[in-house]
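S.K.: Only the shape, not the letters, is given here:
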């Protein structure tokens, strides 16, 4: 994938497994130089090997998105190696314990907020600074918002609060990026078949107090959706997209 003869560069956070892995491989398969960020170096190296087997180029770059110095080092690596960044997929995230709010430890609350919100802020801040100064300038930022950006699951106060906040961050970056040809959109994903969603197939708590098995969809549909968003020209933007298992509890009352 090129822009005016330049090979495009994409950064995927949380790239070692699940949605991040699937999206990174799809981007690599379609010609992007993909930087794989995450905390688990061995998992990132394995995904990089998969990308190369598909004929793509990938760089494993261990990073803790909650740490400002670690994020700064990641972007310095990108700047030194490629000189630019065209797509950032802010995908890294974590859940909190499924307990009532009064039972959620403050340290766990902060860990979820640091990962799901502050981590996105740190990566977006660094990407914004690079994108507005590179030549050609501009780029695309895609945030993983989740169905929880719209509707909570029971006992998910920290995760839901951060995902609602991502929607506000997406809108603000979309507005502030206009003058620099930086676009920002959000993809809200529901029940993609990954390690994180395995519990859905076993049964999870519902709003009415029941435990129910929920339908899942192939994670490759998410990868295709992210690729579609990434490949648009900067004159067009998917501001918000919801992709979900068709029969999961979301639309209506269940």
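M.R.: Structure's in. What do you need? Not measured: the values here are computed from a predicted model.

S.K.: Please count neighbours and contacts with C-alpha atoms only from this point.
M.R.: OK.

S.K.: How about the contacts made by the spatially most central residue of the chain?
M.R.: Centroid check for the chain by C-alpha atoms, centre = their mean gives residue 91 as the closest residue, at 1.8 Å. Residue 91 is in contact with 12, 13, 14, 15, 19, 20, 143, 144, counting by C-alpha atoms under 8 Å, 6 or more residues apart in numbering.

S.K.: For burial, what's the neighbour tally of the last one?
M.R.: Okay, so that is residue 144. Using other C-alpha atoms under 10 Å as the criterion, residue 144 is surrounded by 26 other residues.

S.K.: go on, the third one?
M.R.: Counted with other C-alpha under 10 Å, the burial measure for residue 14 works out to 27 neighbours.

S.K.: Check the fifth one too.
M.R.: Burial of residue 19, expressed as a neighbour count using other C-alpha under 10 Å, amounts to 25.

S.K.: Which residue, neighbours along the chain excluded, lies closest to it?
M.R.: Closest residue to residue 19 apart from its sequence neighbours, by C-alpha to C-alpha, 6 or more residues apart in numbering: residue 219 at 6.5 Å.

S.K.: what's the answer for the second one, then?
M.R.: Closest residue in space to residue 13, ignoring its immediate chain neighbours: residue 37 at 4.6 Å, by C-alpha to C-alpha, 6+ apart.

S.K.: so after the strand or helix carrying the one you found, what's the next helix or strand?
M.R.: Assigned by DSSP states H and E, residue 37 belongs to strand 33-38. Heading C-terminal from strand 33-38, the first helix or strand you meet, by DSSP H and E, is helix 41-53.

S.K.: counting contacts, what elements does that following helix pack onto?
M.R.: helix 18-29, strand 33-38, strand 57-62 (3 or more C-alpha pairs under 8 Å, 6 or more residues apart in numbering; DSSP states H and E).

S.K.: Contacts for that helix, please.
M.R.: Contacts of helix 41-53 (C-alpha under 8 Å, 6+ apart): 15-17, 21, 24-25, 28-29, 36-38, 57-62.

S.K.: what is the orientation angle of it with strand 57-62?
M.R.: Counting by axes from the mean of the first three to the mean of the last three C-alpha atoms, to 10 degrees, helix 41-53 lies at 180 degrees to strand 57-62.

S.K.: ok, structure two:
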């Protein structure tokens, strides 16, 4: 099998949460693989930096500001993608939030609902719109849900986040069955990555060292190490993979 199986030439990829961290790295990697990229997030300023990175390397990309918790925003984003590049072939559900670290009994329901609305329901809004439009043109598509190692194991003091990511994994497996063969649906489960999400953990020497003791590779990942797996799942190289949870965690979940 040649490397052309990993190419995304002539594909259109919409990446949510593309303004920084893992989402930015995935958007850039998709473009490097040949896709035209729709970079979506709530912040236009940060998105422009992602688009500039892609264009500087000769790729095609547009910025699209939208909130995945609003169905009208999601529909408009797909409209914008189609106007710019044509129908979306690859959807990467990366938008996420994790504002709570603490005891479950102290968690307020508003925070729980916010996290679930972004991480699980927001992803479903995007997936549903993707499927509706794929169906209209009877095409093949690839949906990559960016879950977390917290979608396959428990993470202490992060009950709403892990619940939302377990929900995303369950959604992935069910949609893979329901939408085959037109759409392959897989989840990517990163471990601890050097992003703004983990800044507090990395700056707390005690917590950081404890986590490193649980990671066989003894380090946090760079975002680009996660992005390569996303390109694989989106490409024809993964043409027989669906309903899969691809864990990229340096061995954290292997214990």
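M.R.: Now that the structure is in, tell me what you want to look at. Keep in mind that this is a model prediction, so the values were computed, not measured.

S.K.: circling back to that earlier point, show the contacting residues for the residue nearest to residue 13 of structure 1.
M.R.: Neighbour list for residue 37 of structure 1: 11, 12, 13, 14, 15, 16, 44, 60, 61, 62, 63 [criterion: C-alpha under 8 Å, 6+ apart].

S.K.: corresponding residue for it in structure 2?
M.R.: Under the alignment (TM-score structural alignment), residue 37 of structure 1 pairs with residue 40 of structure 2.

S.K.: Buried residues in stretch 248-255 of structure 2, which are they?
M.R.: The neighbour-count check on stretch 248-255 of structure 2 (16 or more other C-alpha atoms under 10 Å) flags 248, 249, 250, 252, 253 as buried.

S.K.: What is the neighbour count of the alignment partner in structure 1 of residue 223 of structure 2?
M.R.: Using TM-score structural alignment, the equivalent of residue 223 of structure 2 in structure 1 is residue 219. For residue 219 of structure 1, the neighbour count with other C-alpha under 10 Å is 20.

S.K.: now do residue 77 of structure 2
M.R.: Counted with other C-alpha under 10 Å, residue 77 of structure 2 comes out at 24.

S.K.: Now which residue in structure 1 aligns to it?
M.R.: By TM-score structural alignment, residue 77 of structure 2 lines up with residue 74.

S.K.: Name the SS class of whatever residue of structure 2 lines up with residue 153 of structure 1, please.
M.R.: Under the alignment (TM-score structural alignment), residue 153 of structure 1 pairs with residue 155 in structure 2. What DSSP: H, G, I helix; E, B strand; the rest coil gives for residue 155 of structure 2 is coil.

S.K.: Please tell me how far the residue nearest to residue 155 of structure 2 when sequence neighbours are not counted sits from residue 80 of structure 2.
M.R.: Spatially, and ignoring its direct neighbours in sequence, residue 155 of structure 2 is nearest to residue 162 (6.6 Å; C-alpha to C-alpha, 6+ apart). Relative to residue 80 of structure 2, residue 162 of structure 2 is positioned 32 Å away (C-alpha to C-alpha, to the nearest Å).

S.K.: likewise residue 241 of structure 2?
M.R.: According to C-alpha to C-alpha, residue 241 of structure 2 stands 29 Å off from residue 80 of structure 2.

S.K.: can you list the contacts of residue 91 of structure 1 in JSON lines and add distance to residue 106 of structure 1?
M.R.: Formatted as JSON lines, the contacts of residue 91 of structure 1 follow (distance: C-alpha to C-alpha, whole Å):
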{"residue": "12", "distance to residue 106 of structure 1": "29"}
{"residue": "13", "distance to residue 106 of structure 1": "25"}
{"residue": "14", "distance to residue 106 of structure 1": "24"}
{"residue": "15", "distance to residue 106 of structure 1": "27"}
{"residue": "19", "distance to residue 106 of structure 1": "28"}
{"residue": "20", "distance to residue 106 of structure 1": "28"}
{"residue": "143", "distance to residue 106 of structure 1": "25"}
{"residue": "144", "distance to residue 106 of structure 1": "24"}
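
S.K.: Pick out whichever of these sits closest to residue 130 of structure 1.
M.R.: The shortest approach to residue 130 of structure 1 among these belongs to residue 12, at 15.7 Å (C-alpha to C-alpha).

S.K.: so what corresponds to that closest one in structure 2?
M.R.: Alignment note (TM-score structural alignment): residue 12 of structure 1 maps to residue 15 of structure 2.

S.K.: how close does the helix or strand containing its match sit to structure 1?
M.R.: Secondary structure assigned from DSSP H and E places residue 15 of structure 2 in strand 12-16. Taken over the aligned residues, the distance from strand 12-16 of structure 2 to structure 1 averages 0.3 Å (mean C-alpha distance after the TM-score superposition for structure 1).

S.K.: List the contacts of that strand.
M.R.: Outside strand 12-16 of structure 2, the residues that reach it (C-alpha under 8 Å, 6+ apart) are 23, 26-27, 30, 35-41, 81, 85-95.

S.K.: Can you flag the buried ones in the residues you listed?
M.R.: In the contacts of strand 12-16 of structure 2, the ones that pass as buried (16+ other C-alpha under 10 Å) are 23, 26-27, 30, 35-41, 81, 85, 87-95.
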